[in-house]
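[1] mind looking at a prediction? Sequence and model below.
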Amino acid sequence: MVGLKDAALEGEDVYWLEGRPGEGGRTVIVHRSPEGQTRDVNPQPFNARTRVHEYGGGDFVVHNGTVYFSNFADQRLYSAHPGGVPEPLTAEIDHRYADMTVDAARNRLIAVREDHTDPGEPVNELVGISLEDGAETVLATGQDFCSSPRLSPDGRSLAWLTWNHPNMPWDGTELWVAGLDESGRPAAPERVAGGPDESVFQPEWSPDGTLHFVSDRTGWWNLYRSERGFVEPLCPMEAEFGLPQWQFGMSTYGFLSPTRIACAPIERGVFRLGLLNTQTGELAQIETPYSVIGHLRTNGGSGEILFVAGSPTEPPAIVRLDARTGDSEVLHRAGDLGIDSGYLSAPETVEFPTENGLTAHGFFYPPKNRDFAAPEGELPPLLVLSHGGPTGMTLPSLDLEIQHRTSRGFAVLDVNYGGSTGYGREYRRRLDGMWGVVDVDDCAGGAKYLAEKGLVDGDRLLIAGGSAGGYTTLCALAFRDAFAAGASHYGVSDAAALAEETHKFESRYLDGLIGPYPERADLYRERSPIHHTDGLSCPVIFFQGLEDEVVPPNQAITMFEALKAKGLPVAYLPFEGEQHGFRRAENIKRALDAELYFYSRVFGFDLADDVEPVRIENLDTK
């Protein structure tokens, strides 16, 4: 199954990104003609993926049938036509580009550039890039980060976002607007919204030239417009019209006309599709079978809405919907699985008590396999999943890794712990200064809740997670006694090492999650599982990409060696060529099989599948 990552509309032509595990994780831009024919825009070996902020996004833009994209291998920008050979636009220099928009009047791209030519921290700027010769002109500089350059319909004004250390974009950003002078440079920029305690997301111009944006100034990411120096809300409500800006090019709304907006707000962790009348503030919901809606794009002239959609029972899909009739069409699915619903576990929304009298959220998947049933009276083991980020969210859509587990007798609780998106700024800020505490409490609280409800076996509680979720997993195993085993996928074990070694985008992230470093080195040590292996008394398996620059491999290796020396059952699986998250089909499968094999060996049950064994240290001494 491929990954669907982005989408674009130009007239009746549709474009999207596919991450193809079967091609070593290569990202391909696919073009779909008005007649329904598809073909790749970037042939082998081109890989449409930028490394700005390491997480990328905003990898391509389309204008008049020409696609401009960032190539992963050299990070240069290329121009291409479907079926043609890409041609380089930018020079061979240590620059990276993302979030491009086309300035047709000046025959240039406007893009975020990350300059790595000098030692030390890279420089992030907005630049203009000539479409004739690739010459670059700096348009905005002086801030630590920038994103979302958006050109007004008449080409006379530019809007963009900035933020500075130690803020992350979901903490506080600033929205700037400037007119463009005769040379195409911004003149007299003006801050329209935002600040250190207000997160602004996705500025967009309406067809009549009115600037719109999303802000969480009330505690919820809601839609606003700025007109003649006044900012006004369009539809105040306790819902999230924005997302944490981990990647460039994210979009939750688009214009169908100057007064009609298609949007995808999140309520209680679930996306809805709606039409907002900006004159009346009325939000009308469009009924769809989808619980996840991303990369929403519009074609105002036709009333078309394009988005990447997910549901609990179908693979992700590129969907086109006619806002006038409500009719929708699936243009492309991530895969044709043909899985009988008798093997699929549907997520159940759960709320459960956690520490300090608060409530946390998640999705519970009971085990399901139409061909098998548990012995009478036997409760299933529970695998608690802690998502990455940690400023992120888990989504109620078809996840084959979850289904792999539930079809084999496991119950799964996918936790949106305090700090997650989708429940307002106050919920998101529960993790401020409390990473490794609140998230752990919520994961342990969810497991306890389900065990007390008699839904799972309280003696067979497991926890797993990737990246920040791996950190939560290791903290839960080191600082709590709720779980009997765990799996860390490229997870953090030494918070101080992460603060010292990670890339620019996240280099001050932990200031807010734990505290300033090195001033609070004591707190980092207190919250780092690597320094508290004495609290670990259960089996753990580690998975790690050897080219990971977000969480370097030495963290997993150090933790593995410490547990091995302690005599605990432990395994470590490194993957050549993988970065932060696995993209190659064979590695994704290997990690999934290996985790299940690990659980089977440490808990003594037989697997129905023939799985390649994993070397487990100290297993015989358990």
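    Cool, got the structure.

[2] from here on, contacts and neighbour counts on C-alpha atoms
    Fine.

[3] can you pull out the helices in this protein?
    400-406, 425-428, 438-452, 468-479, 495-501, 509-513, 521-526, 553-566, 585-603 (DSSP state H).

[4] single out the most deeply packed of these.
    Mean neighbour count (mean count of other C-alpha atoms under 10 Å) peaks for helix 468-479 among the helices of the chain, with a mean of 27.

[5] picking that back up, so which of the helices of the chain is nearest Pro366?
    Minimum separation from Pro366 across the helices of the chain (C-alpha to C-alpha) falls at helix 400-406, 6.6 Å.

[6] just to revisit the earlier point, mind giving me TSV with the helices of the chain and columns for distance to Glu329?
    Output for these, formatted as TSV (distance: least, C-alpha to C-alpha, whole Å):
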stretch	distance to Glu329
helix 400-406	23
helix 425-428	34
helix 438-452	38
helix 468-479	35
helix 495-501	44
helix 509-513	40
helix 521-526	50
helix 553-566	43
helix 585-603	28
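
[7] how about those helices, which one is nearest Asp336?
    Closest among the helices of the chain, once you apply C-alpha to C-alpha, is helix 400-406, at 12.7 Å.

[8] residues in contact with stretch 362-381?
    342-351, 394, 396, 405-417, 454-462 (C-alpha atoms under 8 Å, 6 or more residues apart in numbering).

[9] cool, stretch 26-41 as well?
    Residues from elsewhere that reach stretch 26-41 (C-alpha under 8 Å, 6+ apart): 12-20, 42-43, 46-49, 67, 80-84.

[10] same thing with stretch 526-537?
    For stretch 526-537, the surrounding residues in contact (C-alpha under 8 Å, 6+ apart) are 436, 474-475, 477-479, 493-496, 525, 558-559, 562-563, 568.

[11] start and end of that stretch, how far apart?
    For stretch 526-537, the separation between the terminal residues is 18 Å (C-alpha to C-alpha, to the nearest Å).

[12] counting neighbours, what do you get for Val319?
    20 (other C-alpha atoms under 10 Å).

[13] need the contact list for the closest residue to it other than its chain neighbours.
    Spatial nearest neighbour of Val319, chain neighbours left out: Val330 (4.6 Å); criterion: C-alpha to C-alpha, 6 or more residues apart in numbering. Contact analysis of Val330 by C-alpha under 8 Å, 6+ apart lists 317-320.

[14] before we go on, here's another structure to hold up against the first:
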Amino acid sequence: MTEPTCKQAAPSGTWTSPISAAVVAAGAVPLSHIALDGADVLWLAGRASEAGRTTLQRLRAGALSELTPAPFNVRNRVHEYGGGAYAVDGGTVWFSHFADNHLYRVEDGGEPVMLTREEAVRYADFVPDRARARLVAVREDHLAGAAYPVNTICAVGFDGSETILVDGNDFYAAPRISPDGRQLAWLCWDHPRMPWQGTELWVADLQPDGSLVDGRLVAGGMTESICQPEWSPDGLLHFVSDRSGWWNLYRFEGGVVHPLCPRDAEFGGPHWSFGASMYGFRSAEEIICTYIEDGISRLGRLSTRGCSLTPIETPYQEIRELRVSSERVAVLAGAPTIALELALIDPGNGERSVLVRSIAHLPAEAYLSVPRSIRYPSAHGRSAYAFYYPPANADFTLPEGELPPLIVISHGGPTSMATSTLKLATQFWTSRGFAVLDVNYGGSAGFGRLYRDLLEGQWGVIDVEDCVAGARYLAEQGLVDPERLLIRGGSAGGLTTLCALTFHDVFKAGASYYGVSDLAGLDADSHKFESHYNEYLIAPKAQAQAVYRERSPIHHTDALKRPMIFFQGLDDKVVPPQQSETMVDALRARGVPVAYLALEGEGHGFRKAESVVRTLEAELAFYLRVFGIALPEGLPPLEIENLAA
């Protein structure tokens, strides 16, 4: 047995690490949308080497096959965020091809065959209706002549014919056919609501000819968010609702809605994309589900009649998605030392087998920082949540008496959620001697409706207060250096970063990745799904102009006095380069240290490996120079204007 070596004491930022920028850039294989089809397991996998193409994989009797060879790209852009891009039944697969929006059919062992013909129409969340030789799907019509696309629920015949089944609402999701084929359930909502604010669950009878009659509202409304309707094997409709203040499970039976497991936990999540699944039926009497408590996912067995929830032990702290059959549970899950992976779990004895990992080769655990979920005081007596990562490296430790600098991360969304699944981009920093705080500020999902609604009218305020409070809290606990507090974020998180540095005097420097600095510009470029989102996040249109100006850092550059580095894709259509460049020009003119990296061929989010390497190394060099630390050998130099040598 090898004896452990003594660690070398060295300042933060100078530690060498096997988690290089190139390792981060190599990234993880994106895994999503798992399905069980008899004994087969299917999932989507991203191919970075093929320009990010998404392909459908199938594992059958231990043999792995690709069902959608190049150039097929299994993806859609319904609501722009897509999801629910394929369905499978009895070995037959239907999928959406991103390049032309058409639906294709793949029979077992055959080649994809085009089913639809109109490229201006997109489809998502489709389910087979074998009895009527068709798919039922969410349809988004982008034909010319309308300011926004028209959304409906339609039937697509196996011969390519189409029939509109439900229309009249702004948005639809989750059409689900009962086991006997006699009923259809679906979700809908209208502007100005987002689906996590208020949705409606409807049911109608399916006639033998496929038409719908007797549509009736089951649950939901202006202030109740419904997600994931599913039929049990014995034909009872189940769904997740936040009517109690938490996304909990319910059953609709005899015209009455029955709670299954009242609990201060989240059994659902915000609908950003189609096809999410957080529970499924092992039998008519048993549900296997995942639920979130204090930012941590758990797996459980729920009796549909006794309403008892029994935990199933797993090593995971995030369960992103699951699918259930009578014999097994498939999960996409991860933990602080486990990158996202696809695994099968035996619900009877809890045995687990990993089918595929998003990262094949991980650094040794001694180089990985294991976070802890913390709750801390924030402004006006509120509490906020975050994951705190201490520095960690098998070979290095801080000199006696030195506290690490802290990097606060503000996630995008902003109705999203930071999780603790292993991310190499975070470990890049912690393995070099930085502490990291990944903040679930007020407005984040995973902590109940009241917490989610804290951001109503308060984007650019609540999120910023919680990031500031988190940094102060860790400094007061003696865990980080109060003189070396940093903040970074991208897109919506970039706005949080810029506001924190502009309107507060806590952070010493920051990094903005294609960050929003002018809120008014977002409305001009918004698509249908988010076209009213800012009315909820910031202000109704009547008051918007004044509030936008008050909260937009671009109008308060005189208050921004901390060193900053900006990263901007020159092809970004969401946050145009002008927003970053105006901020850079203002800091440059006022003598504030500033660096700017403009990247050709990059849009909103950087995809090229060389871009990821360049920006990470530049950000590290920026922090080290701001703190007066010599750059390690091999780190490229960085030009920082207005910074004394």
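    Yep, that arrived. Since the structure is predicted, the reported quantities are computational estimates derived from the model, not experimental observations.

[15] overlay them and tell me the TM-score.
    The TM-score (TM-score structural alignment, normalised by the length of structure 1) is 0.95; 617 aligned residues with a C-alpha RMSD of 1.9 Å.

[16] on that earlier part again, may I ask which two of the contacts of stretch 526-537 of structure 1 are separated the most?
    Spanning the widest gap among the contacts of stretch 526-537 of structure 1 are Ala496 and Leu568, at 24.4 Å by C-alpha to C-alpha.

[17] map Glu476 of structure 2 onto structure 1.
    Per TM-score structural alignment, the equivalent position to Glu476 of structure 2 in structure 1 is Glu452.

[18] hmm, I typed the wrong one, I wanted Glu351 of structure 2.
    Glu351 of structure 2 maps onto Asp327 in structure 1, with residues paired by TM-score structural alignment.

[19] can I assume that match is in contact with Val319?
    No. The pair Asp327 of structure 1 and Val319 fails to qualify as a contact (C-alpha atoms under 8 Å) at a distance of 10.5 Å.

[20] next one: the nearest residue in space to Glu401 of structure 1 that is not next to it in sequence from Asn222 of structure 1, what distance?
    Nearest non-adjacent residue to Glu401 of structure 1, counting by C-alpha to C-alpha, 6+ apart: Leu592, 7.2 Å away. Look at Leu592 of structure 1 and Asn222 of structure 1: by C-alpha to C-alpha, they are 38 Å apart.

[21] do the same with Glu132 of structure 1
    Glu132 of structure 1 is 40 Å from Asn222 of structure 1, where distance means C-alpha to C-alpha.

[22] of these two, who's got more company?
    In this view Glu132 of structure 1 and Asn222 are compared by other C-alpha under 10 Å, and Asn222 has more residues nearby, 24 against 9.

[23] aligned partner of the more buried one in structure 2?
    That one, Asn222 of structure 1, aligns with Asn248 by TM-score structural alignment.

[24] its match and Ser241 touch, don't they?
    Yes. Judged on C-alpha under 8 Å, Asn248 of structure 2 makes contact with Ser241 at a distance of 5.6 Å.

[25] show me the strands in the stretch 201-350 of structure 2, by range?
    Per DSSP state E, counting those that start in this stretch, the stretch 201-350 of structure 2 carries strands over the ranges 212-220, 226-231, 237-241, 248-253, 256-259, 279-283, 286-293, 296-303, 309-312, 318-324, 329-335, 338-345.

[26] winner for burial among those strands?
    Each of these was scored by mean neighbour count; the highest is strand 226-231, a mean of 26, by mean count of other C-alpha under 10 Å.

[27] check the mean deviation of it from structure 1.
    Strand 226-231 of structure 2: mean distance to aligned residues in structure 1 after superposition is 0.4 Å, counting by mean C-alpha distance after the TM-score superposition for structure 1.

[28] to which residue of structure 2 is Tyr423 of structure 1 aligned?
    Counting by TM-score structural alignment, Tyr423 of structure 1 lines up with Phe447 in structure 2.

[29] quickly note the distance from Gly569 of structure 2 to Thr557 of structure 2.
    21 Å.

[30] of the two, who's got more company?
    The residue with more neighbours, out of Gly569 of structure 2 and Thr557, is Gly569; 23 against 20, by other C-alpha under 10 Å.

[31] got a list of what that one touches?
    Contact analysis of Gly569 of structure 2 by C-alpha under 8 Å, 6+ apart lists 514, 577, 598-606.

[32] kindly recompute the last result at 7 Å.
    Neighbour list for Gly569 of structure 2: 514, 577, 598-604 [criterion: C-alpha atoms under 7 Å, 6 or more residues apart in numbering].

[33] inside strands: which ones of these?
    Taking DSSP state E as the definition of strands, the contacts of Gly569 of structure 2 contribute 598-599.

[34] most neighbours, which of the contacts of Gly569 of structure 2?
    Most neighbours among those, by other C-alpha under 10 Å: Tyr514, with 30 neighbours.

[35] name the nearest residue to that residue, sequence neighbours excluded.
    Spatial nearest neighbour of Tyr514 of structure 2, excluding adjacent residues (C-alpha to C-alpha, 6+ apart): Gln568 at 4.9 Å.

[36] surely the one you found touches Leu597?
    Yes. At 6.4 Å, Gln568 of structure 2 counts as touching Leu597 under the criterion of C-alpha atoms under 7 Å.
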